[in-house]
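# Based on what follows, work out the 3D shape:
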Amino acid sequence: MKILFLSYKFYPDVGGIETMSDVVCNALHARGYEIKVVTTSAANAATQNRDYPVIRNPSKMQLLKLHFWADLVFENNPSLNLSWPNLLSGKPLVVALHTWIARVDGQKGIQDKLKQFWLKKAESVIACSKAIALACHPGATVIPNPYNDDLFKVKPEIRRDKKFVFLGRLVSDKGAIIALKAFHGFITKSGDTNATLTIIGQGPELESLQREAQNLQIDGKVFFEGTKKGEALVDTLNQHQYMLIPSVWEEPFGLVALEGMACGCIPVASNSGGLSEAVGKGGILFEKGNVDDLVAKLLNLENDQQLKQTLLQNGVEHLNLHKQAYVMDKYVHAINQALNK
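Okay, here's the model as predicted:
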């Protein structure tokens, strides 16, 4: 079967949709599907070759030909500037929702309304969480995101001698400033002078976060590692006990929770959006934006060995529901259903 996979963002860009596109494309290709990816993400010198073609910023004519080439179109998050030729080709359409269809303030603009209308055309709509389905398309099939279980895993040979890690873009939505303040509160109340916080990621908030660490006099305990990928990221996660996910934005799902969990970290996350579904029973939730609550949850967790062991065991069971093979079976079922409609 020939599948045209539309992903407005793709490798080498970094983010949740980019990661999901990579995982799904690799899994479909491994199952024998003929894949062609279309994206607006530009290549760079570090871009790796794929086992399938990646067409970047095609012309309108190229895009039209690709749609007619396909047996099925898989749209990984609505992108009307890539999917419009489907109006002419009429090929079966599967749309996966990985974020909210709304403006930042929650209002729906014309483009959002067009996207919701577009979903009615699809033979199958997949939502990454119950929260997304409820807000965007109540009739969607909920298939939680998979993580890359070939890459993210516990490495027993690595010493887990660091305390906290934050992984994400350094933008206000991700709440890295909350992680800093909570870390300061934790070491102040616990007296743990050996505790450290590692911040993995890049973004416009970097300099202000570095200044805040200095203002709190914890800059000697906070390490800004920049962007990490692949084995380097896995190795770093394996050095830490807890992953802080203090998003102030309503996360559609929260793939980093699974990645951290798979590397032996206990996720401590905001109680909003789809994060509770990503964390499951393998982590702890705190009130979104509440630094004091986060500090209290961290102190309680640090002092309760039985709770830590229970969460780690729960995490192993939770991850089984998000392994690529298990999730891709559900994706393939949705694809086959779309073809048979």
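
# going forward, measure contacts and count neighbours with C-alpha atoms only.
Will do.

# where along the stretch 201-341 of the chain do the helices fall?
Listed in chain order, the helices of the stretch 201-341 of the chain (DSSP state H, counting those that start in this stretch) span 206-215, 230-237, 255-262, 275-279, 291-302, 305-320, 324-340.

# List the buried residues of the first one.
Going back to what we said before, that points to helix 206-215. 206, 209, 210, 212, 213 (16 or more other C-alpha atoms under 10 Å).

# Please generate a structure for the following sequence too, so the two can be compared:
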Amino acid sequence: MVFENNPCLRLSWAKVLFGKPSLVVLHTWINRLDGTIGFVDRVMVKELNRHRFQFIPSVWEEPFGIVALEGIACGLIPIASDGGLPDAIGEAGVTFKRGQLAALVATTTRLVQSPELQAKCRRAAPQHLANFRSDAIKQEFLAALESVAAPRSRQAVK
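Okay, here's the model as predicted:
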């Protein structure tokens, strides 16, 4: 059965059936995946908090990098390749040309040697993270739906 063999579908069904799947259910499913994914626990967050920068040198054009938001939330400044990652890091990090080691080195050097750039990234982080909170995303989504629905409503009235 497709449902049993696809962890994404199992998780989706758990959300549909139970609203929010319990942590026990999630851990059970994830343990069956042979270590391919896992939870970031408090130890990991504590470890990330000890560092200043996060390297995200993706080899493909990411559609969006949630890992960048997670790093920013842990106080890291992301150094990420281009693609969808610039949307995920905004002004809270810096980017370099994907696949170009020299660009990664130059970008990292510029950031490490510039306390001003680091401060700028850190100042941008709280607002950037706020833009991706569930309530902000919901409002943006509803506004997009309303902008599409409004012209159709006016046409129906005519």
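
# quick revisit: hey, which of the helices of the stretch 201-341 of the first structure is tucked in deepest?
Ranked by mean neighbour count under mean count of other C-alpha atoms under 10 Å, those are led by helix 255-262, which reaches a mean of 26.

# Mind reading off the mean deviation between that helix and the second structure?
Once the two are superposed, helix 255-262 of the first structure sits an average of 0.7 Å from its aligned residues in the second structure (mean C-alpha distance after the TM-score superposition for the first structure).

# Mind giving me the packing neighbours of that helix?
strand 240-245, strand 266-270, helix 275-279, helix 305-320 (3 or more C-alpha pairs under 8 Å, 6 or more residues apart in numbering; DSSP states H and E).

# Of the ones you listed, which is nearest residue 224 of the first structure?
strand 240-245 (14.4 Å; C-alpha to C-alpha).

# ok, the residue nearest in space to the middle of the second structure to residue 105 of the second structure distance?
Centroid-nearest residue in the second structure: residue 66, 1.4 Å away (criterion: C-alpha atoms, centre = their mean). In this view, residue 66 of the second structure and residue 105 of the second structure are 23 Å apart by C-alpha to C-alpha, to the nearest Å.

# sorry, back to before: could the helices of the stretch 201-341 of the first structure go into a markdown table alongside distance to residue 164 of the first structure?
As requested, these are exported to a markdown table (distance: least, C-alpha to C-alpha, whole Å):
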| stretch | distance to residue 164 of the first structure |
| --- | --- |
| helix 206-215 | 15 |
| helix 230-237 | 9 |
| helix 255-262 | 11 |
| helix 275-279 | 16 |
| helix 291-302 | 10 |
| helix 305-320 | 14 |
| helix 324-340 | 27 |
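
# out of the ones you listed, nearest to residue 37 of the first structure?
helix 324-340 (16.3 Å).

# can you pull out the strands in the first structure?
Read by DSSP state E, the first structure holds these strands, from start to end of the chain: 2-6, 34-39, 54-56, 72-76, 93-97, 124-127, 141-142, 162-167, 197-200, 222-226, 240-245, 266-270, 284-286.

# Just send those back as CSV, with distance to residue 110 of the first structure and mean neighbour count too.
Rendered in CSV, the data for these read as follows (distance: least, C-alpha to C-alpha, whole Å; neighbours: other C-alpha atoms under 10 Å):
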stretch, distance to residue 110 of the first structure, mean neighbour count
strand 2-6, 21, 22
strand 34-39, 23, 20
strand 54-56, 26, 17
strand 72-76, 20, 24
strand 93-97, 18, 24
strand 124-127, 20, 25
strand 141-142, 25, 20
strand 162-167, 33, 23
strand 197-200, 36, 24
strand 222-226, 37, 17
strand 240-245, 32, 26
strand 266-270, 30, 26
strand 284-286, 35, 21
